[in-house]
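A.B. asks: Give me the fold of what follows.
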Amino acid sequence: MQKFQAVKDLLASAEKDASAFYEKGNNAAGTRLRGAMQQLKVLASDIRKEVTEKKNTK
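C.D. replies: Okay, the predicted model is just below:
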């Protein structure tokens, strides 16, 4: 459940960068947003593996 909370926290912080990039044209925010999206991808993959392992051990 910790990883899921990390996803929620990361998404909340990425939302600020998304707003700055799309609405204000801040390129640095775009770079931070891309990094956050990559981290989300990794976290999502980890959660998928964890759920699959837990499901298969029952």
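A.B. asks: For the rest of this, base every contact and every neighbour count on C-alpha atoms.
C.D. replies: Will do.
A.B. asks: what about the residue nearest the centre of the chain, which helix or strand?
C.D. replies: In the chain, the C-alpha closest to the average C-alpha coordinate belongs to L40, at a distance of 2.6 Å (Cα atoms, centre = their mean). Taking DSSP states H and E as the definition, one finds L40 inside helix 27-56.
A.B. asks: do A20 as well
C.D. replies: A20 belongs to helix 2-24 when elements are defined using DSSP H and E.
A.B. asks: what's the angle between that helix and helix 27-56?
C.D. replies: 150 degrees (axes from the mean of the first three to the mean of the last three Cα atoms, to 10 degrees).
A.B. asks: this one next, for a side-by-side:
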Amino acid sequence: MKDLLSKIQTEIESFNVDASAQSETGNKAAGTRARKSSLNLEKLFKEFRKESLEASKK
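C.D. replies: All right, here's what the predicted structure looks like:
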């Protein structure tokens, strides 16, 4: 679970940097990276929900 939380935190930081670069400077490549990060976050959050449910059943 700690490893998963670390991955989520890293991906959120990456998303924040890229989303800010897109919104503040209009960097199109950063927008593409931010969208990719959002898809990765979606997958990580689904994995977190599964692990969280398993942990709560114990």
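A.B. asks: quick one on the thing from earlier: ok, the residue nearest to the centre of structure 1 to K24 of structure 1 distance?
C.D. replies: Relative to K24 of structure 1, L40 of structure 1 is positioned 23 Å away (criterion: Cα to Cα, to the nearest Å).
A.B. asks: And Q2 of structure 1, by the same measure?
C.D. replies: Distance from Q2 of structure 1 to K24 of structure 1, counting by Cα to Cα: 33 Å.
A.B. asks: For these two, work out which one has more neighbours and name it.
C.D. replies: Set side by side, Q2 of structure 1 and K24 give different neighbour counts by other Cα atoms under 10 Å, the larger being at K24 (11 against 8).
A.B. asks: what's near enough to touch the more buried one?
C.D. replies: If you count contacts by Cα atoms under 8 Å, 6 or more residues apart in numbering, K24 of structure 1 has none.
A.B. asks: run the last query once more with 10 Å
C.D. replies: D17, A18 (Cα atoms under 10 Å, 6 or more residues apart in numbering).
A.B. asks: hmm, back to that, and the helix holding A20 of structure 1, what's buried?
C.D. replies: For helix 2-24 of structure 1, the neighbour count (16 or more other Cα atoms under 10 Å) marks V7, L10, L11, A14, D17, A18, A20, F21 as buried.
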